[in-house]
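> next come a sequence and a model predicted from it.
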Amino acid sequence: MPRVFEPADRSAALIEQVREAIAARTPLRIRGGDTKAFLGRPIEARSLDTRAHCGIVSYDPTELVVTVRAGTTLAELDAVLDEAGQMLPCESPAFDGDATVGGMVAAGLSGPRRPWAGAVRDFVLGCRVVTGQGKHLRFGGEVMKNVAGYDVSRLLAGSFGCLGLITEVSLKVLPKPRAVLDIALEMSADDMVRKLVQWRDAGLPVTGACHAGGVLHLRLEGGEGSIRAAQAALGGERGDGSFWRALRERSLPFFSDPRPLWRVSVAVGAPLAPMPGDALLDWGGAQRWIKTEASAAAVREMAAGLGGHATCFAPSLTSDPFHPLPDPLLRLHQRLKAQLDPLGIFNPGRLYAAL
């Protein structure tokens, strides 16, 4: 049964747990809904649960900004925004309603709209975080200037909790589109790439393009007139939006294949090279989900050849699920870790063994 919490500020209790861990040199495994436990390296540490620290702190729809505690579920946040006719455009997966806002930022997973609207980090305006020195600091916005030239609030996006404990996040939100067109068009992946360039030049308001099984699923959002014109020009079979919800939550039949799952991220316009297995092409081909029995080395060699990187979503396949970093970049990560978490308390080794 899911646990239900009353909206509450539990930051004092979280800070105390962090300070106790610092004093005892005890590593902490930060968790919210634990919906991304499958992603990253396994770690041995005491669990620090953020879900009791939940609720909307402030929200003024006219300002397009919401501030929310880290343990708040995405489902709750989406419901509040929906009532005001607004949304968080990055479309992070809610994973059956259990994913939390803190986990969304820490994992940095973005949904189908990401190439056209932006990633999770692009909507993070500020945050409060408990550091490895036991300090509760606020970053971003006009409250506190980021130290050492780093945009700390955005650095936390995709850090998997290795830099600190997020307690509160301020997010930019946008109005929901007035009209949406969801259609399916039979075409090859190569034709998809060419058509997307033509549609972009024609000004079509594309906010989703996913190719699977010889079918391009296309989503357009905008004014009612432009959507009617697009539908007349494109044709195709009209959908009800369920495809995009299933893609966001990774619940399409493609993802139920028992073979290991990989996500290969490449630059927009990268060649559509043969994949070592079955592929689903999201983000107009820039994000390529692959189901394959190929080795980690083979998948990463293919990704590197396309100028991209590969992340393994099957923890049993490799001890290093994230693409290896070049030495200079790894050293930069290590310096950041040393600045914010000098004793290595938070999620040690979750991203890389050297962190």
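Structure's in. What do you need? Numbering: from 1, shown residues only.
> going by C-alpha atoms from here, please, whenever you check contacts or count neighbours.
Will do.
> may I see the buried residues of stretch 162-176?
For stretch 162-176, burial by neighbour count (16 or more other C-alpha atoms under 10 Å) applies to 162-174, 176.
> looking at those, spot the one nearest Leu332.
Ranked by distance to Leu332 (C-alpha to C-alpha), the buried residues of stretch 162-176 are led by Leu163 at 12.8 Å.
> okay, now the one to match up with it:
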Amino acid sequence: MSATQETAQRPGDRAATTSEEALLEQVRSALDSKTPLRIQGGNSKAFLGRAVAGQLLETREHTGIVSYDPTELVVTVRTGTPVTELLAILEEQGQTLPCEPPVFNGQATVGGMLASGLAGPRRPWVGSLRDFVLGTRVITGQGRLLRFGGEVMKNVAGYDLSRLMAGSFGLLGVITEVSMKVLPKPVTSAHLDLDIPAEKALQKLAEWGQQPLPITGACYADGLLKLRLEGGEGSVQAAMDYIGGEPLEAGFWEKLNERQLDFFADERPLWRLSLPTNTPLVELPGDALLDWGGCQRWLKTEAPAEELQKLALSLGGHATCQTPGITDSPFQPLTPLLAYYHRQLKAQLDPQGIFNPGRTYPGL
């Protein structure tokens, strides 16, 4: 029996089908009464975006693996499924989601993972979560259950609405299923500490980025450059010999991804600055931790939102507040043209504006 056949016959499929029908019925009822809906899975991303007023639509009952064929490196899963459960099933086959979505104490669901688009330390080297999405089932603002995309990488002709769902924060519809490409776990890994200044660390990362080194994690914290190497045993050992450094605890990367380092315990508001590759070291108004080889800079600061977003924009990037209640504009303000496209897309997929209204920006 194939993996696809096996998972299709697991107990709970009938209940899962019923749960999808229940979600569809709730959406249709909300459309009839023009009632806004607040979509929620594990509620582990409540710190992101603006508060939403609306009737609660929970997806946590809509769980389970629909199909999984390890030989094809494709899994289809219902969006109420905990991310930890999905990762455990992939682990059994020596596979994983390379972009390392955070699980936030096991509360994160697959739907929230997709809707937020969050990725971990490996993201600059393997791609974003969006890059692994093949297809989705979505309840639209017309009260229809539609399938977008497919289960093969080549099925991306035309406008790719499935990948558009990544980072949409529930504004475009209720995602009920997602098909994703998975990959084998690395054969071996090594973790290094290098005692060098931050400016030199960024210079070294730019230099190493031009070489075939198996770097899949680069963070500057506590005055040290922390590196993760992953791949074949020979390539990892050769990179270790070339780079040098001291051993680093492997658990550092999980703590970074789950925001469990001491840096994140600081009571000041947390901001995330997403910047272009090879952005030089700049003075920031607070304490910073450099991730993604310097492209992602976490900042603990009391500085005003406008100042931080203006600074990020001047560097070619954007700033996002990760602490709720600090500002009514937690996401970088959109340019007029981008705002127009956002409104047009929202109007097409959610014409009554019932899905997570205002989660990202007022009026959306």
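Great, that's in hand. For clarity, every value in this text was computed on a predicted model and none was experimentally measured.
> out of the buried residues of stretch 162-176 of the first structure, list just those in strands.
Mapping those onto strands (DSSP state E) picks out 165-172, 174.
> average offset between the helix or strand that contains Leu280 of the first structure and the second structure?
Here Leu280 of the first structure, judged by DSSP states H and E, is contained in strand 278-282. Its matched residues in the second structure lie on average 0.3 Å from strand 278-282 of the first structure after superposition (mean C-alpha distance after the TM-score superposition for the first structure).
> so that strand matches what in the second structure?
The aligned range for strand 278-282 of the first structure in the second structure is 287-291, by TM-score structural alignment.
> aligned to Leu247 of the first structure, what sits in the second structure?
Per TM-score structural alignment, Leu247 of the first structure is aligned with Leu256.
> pull out the buried positions in the match of strand 278-282 of the first structure.
Buried residues in stretch 287-291 of the second structure (16+ other C-alpha under 10 Å): 288-291.
> farthest-apart pair in these, please.
Longest span within those, C-alpha to C-alpha: Ala288 and Asp291, 9.7 Å.
> which neighbours do those two have in common?
297-298 (C-alpha atoms under 8 Å, 6 or more residues apart in numbering).
> could you tell me where stretch 63-76 of the first structure falls in the second structure?
Counting by TM-score structural alignment, stretch 63-76 of the first structure pairs with residues 72-85 of the second structure.
> from start to finish, how long is the matching stretch in a straight line?
End-to-end distance for stretch 72-85 of the second structure: 20 Å, by C-alpha to C-alpha, to the nearest Å.
> which positions within it qualify as buried?
Here stretch 72-85 of the second structure shows 73-85 as buried, counting by 16+ other C-alpha under 10 Å.
> in helices only, show me those.
Taking DSSP state H as the definition of helices, the buried residues of stretch 72-85 of the second structure contribute 83-85.
> that older thread, and the strand holding Leu280 of the first structure, what does it pack onto?
strand 206-212, strand 287-291 (3 or more C-alpha pairs under 8 Å, 6 or more residues apart in numbering; DSSP states H and E).
> can I get those in a markdown table with distance to Ser242 of the first structure and mean neighbour count?
Formatted as a markdown table, these follow (distance: least, C-alpha to C-alpha, whole Å; neighbours: other C-alpha atoms under 10 Å):
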| stretch | distance to Ser242 of the first structure | mean neighbour count |
| --- | --- | --- |
| strand 206-212 | 13 | 22 |
| strand 287-291 | 19 | 23 |
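> redo the ones you listed as TSV? Include distance to Cys90 of the first structure.
Output for those, formatted as TSV (distance: least, C-alpha to C-alpha, whole Å):
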stretch	distance to Cys90 of the first structure
strand 206-212	11
strand 287-291	14
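> compare the ones you listed and give me the one nearest Gly40 of the first structure.
Across these, Gly40 of the first structure has its closest neighbour in strand 287-291 (17.0 Å, C-alpha to C-alpha).
> the second structure: matching residues for the following helix or strand past that closest one?
If you walk from strand 287-291 of the first structure toward the C-terminus, the next helix or strand you reach (DSSP H and E) is helix 296-305. Alignment note (TM-score structural alignment): helix 296-305 of the first structure is matched to residues 305-314 of the second structure.
> what's the average distance of that stretch to the first structure?
Looks like 1.0 Å for stretch 305-314 of the second structure (mean C-alpha distance after the TM-score superposition for the first structure).
> which residues belonging to that stretch are considered buried?
305, 308-313.
> isn't Phe123 of the first structure right up against Val173?
Yes - the criterion here is C-alpha atoms under 8 Å, and Phe123 of the first structure meets it with Val173 at 7.3 Å.
> and for those two, which residues touch both?
Contacts common to Phe123 of the first structure and Val173, judged by C-alpha under 8 Å, 6+ apart, are Leu88.
> re the thing from before, how far does the helix or strand harbouring the match of Leu247 of the first structure sit from the chain's center?
Using DSSP H and E, Leu256 of the second structure sits in helix 252-257. Distance of helix 252-257 of the second structure from the chain centroid (C-alpha atoms, centre = their mean, to the nearest Å) equals 15 Å.
> check the mean deviation of that helix from the first structure.
Helix 252-257 of the second structure versus its aligned partner: 0.5 Å mean (mean C-alpha distance after the TM-score superposition for the first structure).
> pick out the residue closest to the middle of the first structure.
Nearest to the geometric centre of the first structure sits Leu109, at 1.3 Å (C-alpha atoms, centre = their mean).
> how close does the counterpart of that one in the second structure get to Ser44 of the second structure?
The pairwise alignment with the second structure assigns Leu109 of the first structure to Leu118, based on TM-score structural alignment. As judged by C-alpha to C-alpha, Leu118 of the second structure and Ser44 of the second structure stand 12 Å apart.
> trace Cys210 of the first structure over to the second structure, please.
So, by TM-score structural alignment, Cys210 of the first structure is matched to Cys219.
> isn't that match up against Leu205?
No - if you go by C-alpha under 8 Å, Cys219 of the second structure and Leu205 don't touch, sitting 10.2 Å apart.
> just to revisit the earlier point, distance to Glu249 of the second structure added to the buried residues of stretch 305-314 of the second structure, as CSV?
Output for those, formatted as CSV (distance: C-alpha to C-alpha, whole Å):
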residue, distance to Glu249 of the second structure
Ala305, 35
Leu308, 33
Gln309, 34
Lys310, 37
Leu311, 34
Ala312, 32
Leu313, 35
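> ok, these vs Gln26 of the second structure, which is closest?
Nearest to Gln26 of the second structure among those is Ala305, at 36.8 Å by C-alpha to C-alpha.
> which ones are touching the closest one?
Residues in contact with Ala305 of the second structure (C-alpha under 8 Å, 6+ apart) are 321, 327, 329-330.
> which ones are touching the counterpart of Leu146 of the second structure in the first structure?
Matched by TM-score structural alignment, Leu146 of the second structure corresponds to Leu137 in the first structure. The contact partners of Leu137 of the first structure, by C-alpha under 8 Å, 6+ apart, come to 128-131.
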